[in-house]
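[1] my questions concern the predicted model and sequence given below.
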Amino acid sequence: MEWLAERHAFSESKGCVKELADAGITKLPPMFIDPKAKFVDPRPRNLTVPVIDLKHVSTDAVPRAKAVEQVQQACEKFGFFQLVNHGIPASVMDEMLEGVRRFNEQDSEVKKQFYSRDKTRTFSFCSNFGLFSRPEINWKDSIHAIMAPNPSNPEQYPPICRHIMTEYASYVMELGISLLELFSEGLGLQKNYLKEMDCAKGLVLMGHYSPKCPEPELTLGNSSHTDNSFFTILLQDQIGGLQILYENQWFNVLPMPGALLVNIGDLMQASTSPCHPYEVFK
């Protein structure tokens, strides 16, 4: 089939959208054209998702109880919430975003050393991990790094972003444990319940990069999807562009300076349902 041949050729060349953008193309290759893109509302309404302040949550019972209640309500109603005073320095967050940019904007031959669609590798890079499994592909390049449970030799990460990846991951692991405690308490369980289920063992870092597109009205940077991870901590740049489906309508989620966006993920329901007589997080 022609469409499959085009994708195989792209993959075998270790191609990426950054290369296409740098080449100055004026028309999108057919495989990037997504018929659903024309149905996307270019100016959807904005949605304010709950903002949860973690200041003093680990040391004071009053703000902790408030945070547990807010997490419970946010998970029931939205499946998303934003975190402030989460403990990750703004400088580390900014440098993590910069590290993703640096990796993608370096010489193509250097990037191709890490090119792979094998997500079991410690670090891999490609355009569209779902190149052969999804009907549509996006205008983006991605990195995928396994940070836990078995931290690898740092030498296996790219030198250009190695230090910040390991530093950022250490902060995220600590924050993840704190969130699991709040989730557990929101479910009426002991705070270590989800942690003792080994829910805090794994950590995968993904970074997406979308350069300027010649025909942005014909494609998407990321197609609509549900997140099947246990939960996801999203670090957004301040440009925005993230939308969530709420009450059958798409809304923009405006980024807050210094905040992190949390998506509780599909597996939260699967993981919590058997251990509680009713589902708190739906």
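    It's in. Predicted model only: the values in this text are computed from it and were never measured.
[2] C-alpha only now, for contacts and for neighbours.
    Will do.
[3] helix or strand: which one has the closest residue to residue 142 other than its chain neighbours?
    Nearest residue to residue 142, sequence neighbours excluded (CA to CA, 6 or more residues apart in numbering): residue 208, at 4.5 Å. For residue 208, the host element (DSSP states H and E) is strand 203-209.
[4] and after that strand, which helix or strand comes next?
    For strand 203-209, the following helix or strand on the C-terminal side (DSSP H and E) is strand 232-234.
[5] take this one as well and set it beside the first:
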Amino acid sequence: MPDISPSHFNVGCESFPSPLQYQDAGPEPATPWSVPMMKMHANAPLRRPSAVSEKFLLPEHQRPTVQHDDFTNLEIPIIDLAAYDLEGDESAMETVVAQVRDACLNWGFFQIINHGVEEEILSRVQSQANRLFSLPYSDKMKVQKQPGKYSGYGHVTAKEGDIRPWSEGFYFSDEKSAADHAQQLWPEGNNDFVDSYKEYCEKVKHLSSRVMRIIVAGLEADPAHFEKYTTDTGGLLRWNFYPACPEPLKTIGLTAHTDFNLLTVLHQGEIGGLQIQKDGKWIAVRPRPGALAVNIGDTLQVLTNAKYKSVPHRAVVNTTRSRISLVYFWVPLTTIDIVPSPDLVDANNPCKYKPFNFETLTKTKQMSFLNTLDHFLREE
């Protein structure tokens, strides 16, 4: 996919001059949040970066110190799912189960290849996301995410009074809302938008179910407990847009948090920016061609009685390249209390959490992004 490199850095209706000099590949947009395709002069002189607005500036002690491409030699697990589908090859399947179990125990995060989501689908969805985020800000506000709703355009994971993240998001809850939004954005019709969304979600939902079966197979617990939460359930899709930023180490694309759901499947694109926490340190996740990332969510942490942990993660930005990520949250059945598997509770590992429902979890998550499950711990 082509890079989105604007001549101005834009977050919502905010616009900031670029620290680099660019040559337009097309006309300048009429509104500041449009994102035209650009190419950089080979010998362009540097300009002095403009200061980021205070509403985006983090306190110094909260600012990221690991850059988007500051990759280490620490090997984040990469798991080939092809072996799990080799009919009759129990040894190969057991190897995949063991690899996933090890990744869940030690990382809460891993990347997968040969996952069944074709590159052509990823490219089409990425293209639609580019198209949406390239719209004028006033157009996107026509489909602004409303309070209490799960779909629409808005800031990513920000609540009243927070420092604003250097990013924006678009949330999907179902096919109807996607079609309604497409009609508002493109009244002349846009079947590609809805069809791409639908096909991608179907593929990633199937993949999520498949990964969950592998995870449960490594737990030595009755699958029936987990099936109560995964049968006839679905997911939420969010597109994240991280514009280039003149001062990336003074702001954050997405603040540190854990996910509320069972597990998350992420297409992070070819540009670094995703970071996970390992042993108290932040690690930049190197993008892998053809790979999708998977991380454990709060709900799965509770179901496993904290045997598998929900991994803290964040997104950082950079000066020259914008990034789009596609995030699929596989959500548990919402009508029953979230409780650990009885097979993972015993005298040596007592039940760590009080029962709670999904609505309580999501409300608590809105107030506490990072340590949500601390609110549900049983007293010693």
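    Everything's here; your move. Keep in mind the model is a prediction, meaning the values are calculated, not measured.
[6] TM-score for the pair, please.
    Remark: TM-score between the superposed chains equals 0.82 [TM-score structural alignment, normalised by the length of structure 1]; 260 aligned residues with a CA RMSD of 2.6 Å.
[7] related to what we said a few turns ago, how many residues are close by the residue nearest to residue 142 of structure 1?
    19 (other CA atoms under 10 Å).
[8] in structure 2, which residue range corresponds to stretch 249-263 of structure 1?
    Across structure 2, the stretch matching stretch 249-263 of structure 1 (TM-score structural alignment) is residues 281-295.
[9] so how far is that stretch from its chain's centroid?
    11 Å (CA atoms, centre = their mean, to the nearest Å).
[10] please identify the buried residues of it?
    Within stretch 281-295 of structure 2, the residues that qualify as buried are 282-288, 290-295, counting by 16 or more other CA atoms under 10 Å.
[11] in a markdown table: those residues, plus distance to residue 204 of structure 2.
    Output for the buried residues of stretch 281-295 of structure 2, formatted as a markdown table (distance: CA to CA, whole Å):
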| residue | distance to residue 204 of structure 2 |
| --- | --- |
| 282 | 27 |
| 283 | 25 |
| 284 | 24 |
| 285 | 21 |
| 286 | 21 |
| 287 | 19 |
| 288 | 18 |
| 290 | 14 |
| 291 | 13 |
| 292 | 10 |
| 293 | 12 |
| 294 | 11 |
| 295 | 14 |
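[12] count of neighbours near whichever residue in structure 1 pairs up with residue 194 of structure 2?
    Aligned counterpart of residue 194 of structure 2 in structure 1: residue 162 (TM-score structural alignment). Close neighbours of residue 162 of structure 1, defined as other CA under 10 Å, add up to 15.
[13] for residue 255 of structure 2, same thing?
    Here the number of neighbours of residue 255 of structure 2 (other CA under 10 Å) works out to 24.
[14] which position in structure 1 pairs with it?
    Per TM-score structural alignment, residue 255 of structure 2 is aligned with residue 223.
[15] swap in residue 82 of structure 2?
    Counting by TM-score structural alignment, residue 82 of structure 2 lines up with residue 55 in structure 1.
[16] kindly report the same for residue 133 of structure 2.
    Match for residue 133 of structure 2 (TM-score structural alignment): residue 104.
[17] also residue 366 of structure 2?
    Mapped onto structure 1 by TM-score structural alignment, residue 366 of structure 2 lines up with nothing.
[18] chain neighbours aside, what residue packs nearest to residue 366 of structure 2?
    residue 159 is the one closest to residue 366 of structure 2 (CA to CA, 6+ apart), at 7.2 Å.
[19] you'd agree the one you found is in a helix?
    No. Secondary structure assignment places residue 159 of structure 2 outside any helix; it is coil (DSSP: H, G, I helix; E, B strand; the rest coil).
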